[in-house]
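**Student:** Quick one, structure for this:
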Amino acid sequence: MAQAQSDTKRSGGPEEGESLTSTLPMREGWWRPFFLVQGCWLTPQAAKSVELVQAQFQPRSDDIILATFPKCGTTWLKALAFTIANRSRHTVTSHGHPLLTNHPQDLVPFLEIHGRALHPVEELEALPSPRLLSTHLPYALLPSNTSALGCRVVYLCREPKDVLVSTWHYINKVRRDFFIELDKAFEFFCEGVSLYGPIWEHYLGYWKQSMIEPNRILFLKYDELMADPSKHVKMLAEFLRVPFTDVEVNTGVVEEVVRLCSFENLKGVTDRIGGLPMENSSFFRSAKVGD
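**Tutor:** Below you'll find the model as predicted:
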């Protein structure tokens, strides 16, 4: 991060009509200039999104926020949480289950920009409580009253080397007019300059708060979830306040949730994501630990 700070440039003072980013520290990023917002590196689009979320989003006390650094199992966590929280409405073994025809990214909306458009506030307001929402924001950039209202947060982290490799493949696949060499991406990543980075600050923000409020923030690790998904599915159900009954456990519902949300099953969904110009397969590459 010291190198990142030494390379940081500051633009001049703000004038009427200048954009938000004109007053922020800036440096070269993976595919465009990145700007430093309260210690977090963002693209201009993401920085504007953060501003809108903080100004317009109205949390509810029973909101559940799924938080991740990009490429840390976001899609898998959304699938698991959606399936667990909605299993009274959508039987896990049903042939009409939403996960069989919809991408998890569409079933659990982001607070901030997802692709090219900001979810209208009205769209989030229309969701029934308890809302299941998602974000890549670091803890420090969450709307301030999420903590005061007691909104629960599920955080999933992943081995940083796997995050780097996954991000590199993803960016080079979805941005067809762009390519970044792995060595350059590695250099940026180690300096903390990646979207929503530095990754260690992102992890630490949620981890430290989970130590203070373990009943409000559930901190999970991707490799442990991969090693024993059934254990973590039950843990997640308890945290979401929809624990599995003895009957469900004895009849294999936990294992059915794991199967429905498996990498192999999710990768088979062919729908595009909210009309965005990227294939569903862009979100599923290998799902391996130590890749």
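**Student:** C-alpha only now, for contacts and for neighbours.
**Tutor:** OK.
**Student:** for the helix or strand containing residue 185, which positions count as buried?
**Tutor:** Using DSSP states H and E, residue 185 maps to helix 182-190. Buried residues in helix 182-190, counted by 16 or more other CA atoms under 10 Å: 185-186, 188-190.
**Student:** which stretches of the protein form strands?
**Tutor:** Under the criterion DSSP state E, the chain contains strands at 9-10, 25-27, 34-37, 40-42, 64-68, 132-135, 152-157, 217-221.
**Student:** which residues in the stretch 151-291 of the chain form helices?
**Tutor:** 160-174, 182-190, 199-212, 222-227, 229-239, 246-250, 253-260, 263-267 (DSSP state H, counting those that start in this stretch).
**Student:** elements contacting the second one?
**Tutor:** Right, the one you point to is helix 182-190. Judged by 3 or more CA pairs under 8 Å, 6 or more residues apart in numbering; DSSP states H and E, the packing partners of helix 182-190 are helix 160-174.
**Student:** compare with the first, here's sequence two:
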Amino acid sequence: MSENQMKKEIQQVSEEEVEQLMQSLPKVTIMNNKLELVNYQGFWHPSLANYLKSTLLFQRHFRARNTDLIIASFPKTGTTWLKSLLFSVVNRFNYPNKDQTPLLKHHPHELVYRLEVDVYGNAFEYPQPQHLDDLPSPRLLHTHLPYTSLPESIMTSRCRVLYIGRNPLDTVVSLYYFSVKMMKNMEGEDFRHPSMEEFFEDFYTGRVPHGPFFEHMVGYWNQSLERPDKVLFFKYEDLNDNQVFYVKKLAEFVGMPFSTKEESQGVIDDIVEMCSINNMKELEVNKSGVINKYFEKESYFRKGEVGDWTHHLSPSMVERMNTLSLMLEKLEGTSLSFKMLSSQ
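**Tutor:** Predicted structure coming up:
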């Protein structure tokens, strides 16, 4: 397909159909009424920057290769970390010297493209990354869409999906600080951000980008049980506790296991160290600049600590999430659980 043909196809998708769909979808506003979300296929998504159009393009026109490796995640659950780990594992033969890794010069989000934003969202409107068809296999890609909204070609091909989930308390704290910084970049430093209590309420009821959180996570969890050769589910906390073990598991899942020689030479340890948040946040490439106009590179490396929620959430918020109803209700019957640190 020529560029002109593709451009025409994109314009056809972007006009009256998207406008009519937008008008028909439920809408809410969050972040003190400054960020509008639309409910598409049961999940809330940003309505800004033609996000719905790019999602439709992704769903209709993406053709998965059997060799594709696709990271899926809810925002602020360890996406950046998993991108850097996957990139390092897959490309370790291309850059055998750890001082040559592109992670020293590129943010992880510049190396593993997000499909509905970096590819389809930028088509013919902003400088676009190298076209998908030109990327060598295995292509390393990412999406925040729930499993039920993925293109059919991902479901039916032999491509593999890696999902990372995180306990809800750390997720809501990380998402709050990231969202506040993003909104200040969009609205200016005078933006009056919501309190943690107000943001927690939106998260609790599912009204955050790509929420509800539990439904998003459980969708991929169930698929990892039904199709373990297709979907690998990481828990952020488990990965944090035993990084070498899970990096080896990642490599085996993508068909590139580490050799005994590599293990003895410390290749896995080098990858773990390179991709650690403490190392990544100190790299000059991640200290300044933005991703997709509004997201500061440094905002992707705040703390990454398991249990940081104990410093930010009130006992009543923790009780509502943990023990009263929500987590028990949403995870009942799934066999999915998270280690939760005590706030005491």
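**Student:** Tabulate the strands of the first structure in a markdown table, adding columns for distance to residue 207 of the first structure and mean neighbour count.
**Tutor:** Converted to a markdown table, these look like this (distance: least, CA to CA, whole Å; neighbours: other CA atoms under 10 Å):
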| stretch | distance to residue 207 of the first structure | mean neighbour count |
| --- | --- | --- |
| strand 9-10 | 30 | 14 |
| strand 25-27 | 26 | 20 |
| strand 34-37 | 20 | 24 |
| strand 40-42 | 16 | 24 |
| strand 64-68 | 12 | 24 |
| strand 132-135 | 16 | 22 |
| strand 152-157 | 8 | 24 |
| strand 217-221 | 6 | 20 |
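**Student:** Same list (the helices of the stretch 151-291 of the first structure) but as TSV, adding distance to residue 61 of the first structure.
**Tutor:** TSV is the format used below for the helices of the stretch 151-291 of the first structure (distance: least, CA to CA, whole Å):
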stretch	distance to residue 61 of the first structure
helix 160-174	32
helix 182-190	35
helix 199-212	18
helix 222-227	27
helix 229-239	15
helix 246-250	28
helix 253-260	27
helix 263-267	31
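**Student:** what's the closest of these to residue 3 of the first structure?
**Tutor:** helix 182-190 (9.6 Å; CA to CA).
**Student:** What is the burial count for residue 274 of the second structure?
**Tutor:** Burial measure for residue 274 of the second structure: 20 neighbouring residues, criterion other CA atoms under 10 Å.
**Student:** Translate it into the numbering of the first structure.
**Tutor:** Using TM-score structural alignment, the partner of residue 274 of the second structure in the first structure is residue 260.
**Student:** And residue 69 of the second structure, by the same measure?
**Tutor:** Aligned counterpart of residue 69 of the second structure in the first structure: residue 64 (TM-score structural alignment).
**Student:** For its match, give me its contacts.
**Tutor:** Each residue near residue 64 of the first structure by CA atoms under 8 Å, 6 or more residues apart in numbering is listed here: 130-133, 151-154, 240.
**Student:** Put together JSON lines for those, with distance to residue 44 of the first structure on each row.
**Tutor:** JSON lines is the format used below for the contacts of residue 64 of the first structure (distance: CA to CA, whole Å):
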{"residue": "130", "distance to residue 44 of the first structure": "31"}
{"residue": "131", "distance to residue 44 of the first structure": "28"}
{"residue": "132", "distance to residue 44 of the first structure": "27"}
{"residue": "133", "distance to residue 44 of the first structure": "23"}
{"residue": "151", "distance to residue 44 of the first structure": "28"}
{"residue": "152", "distance to residue 44 of the first structure": "29"}
{"residue": "153", "distance to residue 44 of the first structure": "26"}
{"residue": "154", "distance to residue 44 of the first structure": "27"}
{"residue": "240", "distance to residue 44 of the first structure": "34"}
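**Student:** distance of residue 193 of the second structure from residue 169 of the second structure?
**Tutor:** Plainly put, residue 193 of the second structure is 20 Å away from residue 169 of the second structure if you go by CA to CA, to the nearest Å.
**Student:** what's the spacing between the nearest residue to residue 276 of the first structure once chain neighbours are set aside and residue 229 of the first structure?
**Tutor:** In this structure, residue 276 of the first structure finds its nearest non-sequential neighbour in residue 115, 6.9 Å apart by CA to CA, 6 or more residues apart in numbering. As for residue 115 of the first structure, its distance to residue 229 of the first structure is 29 Å (criterion: CA to CA).
**Student:** So which of the two has more stuff around it?
**Tutor:** Legend: neighbour count by other CA under 10 Å for residue 115 of the first structure and residue 229, higher for residue 229 (20 against 14).
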